[in-house]
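# 3D, please:
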Amino acid sequence: MRRLALLLLCLAALPARAAVFDEFQVFDGRITEPRGFDLNFHLNFGRKGIHEPGEGAPRNGALFTAEIGYVTAPWHEVALYLPVAKEFSGDVFGGGFKLRNSFVVPGAGDRPLALGFDVELRNQSYRFTSADWGVTLRPIIDLRRGPWQLILNPGVEFPLGREGPIFAPAVRGVLQVSERAWLGLEHYMDFERIDRPAKPAGQAHQLFVTTDYKISERFALQFGLGHGLTHASDRWLGKVILSVDF
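Take a look at the predicted model:
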């Protein structure tokens, strides 16, 4: 019993981790016209080879997420995420919800610099995260010059009721290669707790090669292939995002 109690105490002291299945998405500082809806369908799959501390299950499977967004003002957009996961073992389970509020500097569509700030509230089960509730604060720095674009999202996650916060930044570089097509590199990082960062081998680093194609004024597609750069990262994974503007 003493050993069991000690084990439970150690597990309770573990820092809250990011979601077992989560989105790979970098946010820019530009939004569409007010009173406009957009609908995005995300599909992430693969993610083989990693085990979460205390979770006990490999991160193998697929995640489908419906994202419903609405632009309320030239400086604000709200989006609701509804994820559903399916493990390769056949188990299917819901992932709660995420509610994201994006605040941007209005009129940045043609400027070389766009700035914004995301506030994201999530409620997800233990199958996704070790803390049921959490808040992410995500600054947005969006630089454009000619066909090039660089986006920085130095996000900080606050798992409510658990130890934290966690520093999980992301960066995206994009080159426009034609009127409708873009090639990009995305790097997602997880340094764990800000006050107790993980050693380099324990950090998660996912690198994606992406291609974006604008099918029409209303439809766009993004494809991405990712690979983990450290032992704590997922090995191979892919993503597809279909965007629809109304």
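
# contacts, neighbours, all on C-alpha from now
Will do.

# which element is residue 6 on?
Element membership for residue 6 (DSSP states H and E) is helix 2-12.

# and the closest residue to residue 160 other than its chain neighbours, how many neighbours does it have?
Among residues not flanking residue 160 along the chain, residue 134 sits closest, at 5.0 Å (CA to CA, 6 or more residues apart in numbering). When neighbours are defined as other CA atoms under 10 Å, residue 134 has 22 of them.

# one more, for comparison:
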Amino acid sequence: MDDWFETGFYIFNSIGNDGRTAYVGSHIRPRVTAPVEWHWPVGVSLSTEFGFQKLAFDANTCSLEIRPIVDKTWNKVYLALNPTVEKSFAGPDANTGFIFSPNIKGSYNLSKVVAIGLEYYGSTGPFFHYYPYQQQEHQLFAATDLDLDPNWECNVGIGYGFTSVTDKLIVKLILGRRF
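Okay, the predicted model is just below:
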């Protein structure tokens, strides 16, 4: 079963101006993947993420994300496209409908352990009623993936937001453990 299904659990934290950490929220993410035995030309999976975040960090405190993932590896190059949709259940966007949030990742393996790349994260507004550009979110991250052990996942990056509603500077760290 573990080659086509996985579940992730996220705990989000923030580091404030005083250097202290603060709990932001938690999400659970089940994901199903087309088995390798199907021999599809690209990887295909579907991830759903449901979670809560504190009002101090997001006005929409309860949300669902549906993330189709299409990816492909060519030698040392990896490319992934995620035409994600999001829905808020509590907060100002609860009656908005599904928000289109495209994500793209490209990386290059420098070695068996280190890959560097770019990651784009966007949020353009409700389907067919997209927000004007300055009200959309567009971020670009320079990121590094470390493959130190088959049971661990590590992704670190620094991102910049291009519109007035996007966080201007974000440092991210994703540390995962496979069980």
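
# hmm, back to that, quick one: the residue nearest to residue 160 of the first structure is in a strand?
Yes. Under DSSP: H, G, I helix; E, B strand; the rest coil, residue 134 of the first structure falls within a strand.

# what does it align to in the second structure?
If you follow residue 134 of the first structure across to the second structure using TM-score structural alignment, you land on residue 63.

# ok now do that match, which residues does it touch?
50-52, 86-90 (CA atoms under 8 Å, 6 or more residues apart in numbering).

# which of these still touch in the first structure?
Counting by both residues aligned by TM-score structural alignment, their matches' CA atoms under 8 Å, the contacts of residue 63 of the second structure that remain in contact in the first structure are 50-52, 86-89.

# need those residues in TSV with secondary structure, can you?
Formatted as TSV, these follow (three-state DSSP):
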residue	secondary structure
50	strand
51	strand
52	strand
86	strand
87	strand
88	strand
89	strand
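
# Pipe these into CSV and attach distance to residue 134 of the second structure per row.
Compiled in CSV, those are given as follows (distance: CA to CA, whole Å):
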residue, distance to residue 134 of the second structure
50, 27
51, 27
52, 26
86, 19
87, 21
88, 21
89, 24
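
# What is the nearest of those residues to residue 121 of the second structure?
residue 86 (12.8 Å; CA to CA).

# Looking at the second structure, which residue reaches furthest from the middle?
What lies farthest from the middle of the second structure is residue 18; by CA atoms, centre = their mean that is 27.1 Å.

# re the thing from before, and the contacts of residue 63 of the second structure, which are buried?
50-52, 86-89 (16 or more other CA atoms under 10 Å).

# what's the most distant pair in those?
52 and 86 (13.2 Å).

# which residue sits closest to residue 183 of the first structure in space, ignoring its chain neighbours?
Nearest to residue 183 of the first structure is residue 211, by CA to CA, 6+ apart, at 4.6 Å.

# Map residue 98 of the first structure onto the second structure.
So, by TM-score structural alignment, residue 98 of the first structure is matched to residue 27.

# List just the nearest of the kept ones among the contacts of residue 63 of the second structure to residue 37 of the second structure.
The closest of these, once distances to residue 37 of the second structure are taken by CA to CA, is residue 50, at 29.3 Å.

# Next, count neighbours for the nearest residue to that closest one once chain neighbours are set aside.
The shortest distance from residue 50 of the second structure to any non-neighbouring residue, by CA to CA, 6+ apart, is to residue 64 (4.5 Å). Neighbour count for residue 64 of the second structure, taken as other CA under 10 Å: 19.

# likewise the one 5 residues further on?
Neighbourhood size, residue 69 of the second structure [other CA under 10 Å]: 20.

# so who does it touch?
Contacts of residue 69 of the second structure by CA under 8 Å, 6+ apart are 43-47, 80-83.

# Now intersect the residues you listed with the helices, please.
If you go by DSSP state H, the contacts of residue 69 of the second structure have nothing in helices.

# could these be laid out in CSV, adding neighbour count and distance to residue 108 of the second structure?
As requested, the contacts of residue 69 of the second structure are arranged in CSV below (neighbours: other CA atoms under 10 Å; distance: CA to CA, whole Å):
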residue, neighbour count, distance to residue 108 of the second structure
43, 16, 17
44, 18, 20
45, 18, 21
46, 17, 24
47, 20, 24
80, 19, 12
81, 18, 15
82, 20, 18
83, 16, 22
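
# need the residues you listed in TSV with distance to residue 125 of the second structure, can you?
Converted to TSV, the contacts of residue 69 of the second structure look like this (distance: CA to CA, whole Å):
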residue	distance to residue 125 of the second structure
43	27
44	25
45	24
46	21
47	20
80	21
81	18
82	16
83	13
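
# Which strand or helix spans residue 226 of the first structure?
strand 219-228.

# ok, residues contacting that strand?
Taking CA under 8 Å, 6+ apart as the rule, strand 219-228 of the first structure contacts 204-215, 234-245.

# What's residue 202 of the first structure aligned with over in the second structure?
Checking with TM-score structural alignment, residue 202 of the first structure has residue 135 as its match.

# count of residues packed around the closest residue to that match other than its chain neighbours?
Of all residues not flanking residue 135 of the second structure in the chain, residue 165 sits nearest, at 5.9 Å (CA to CA, 6+ apart). With neighbours defined by other CA under 10 Å, the count for residue 165 of the second structure comes to 13.
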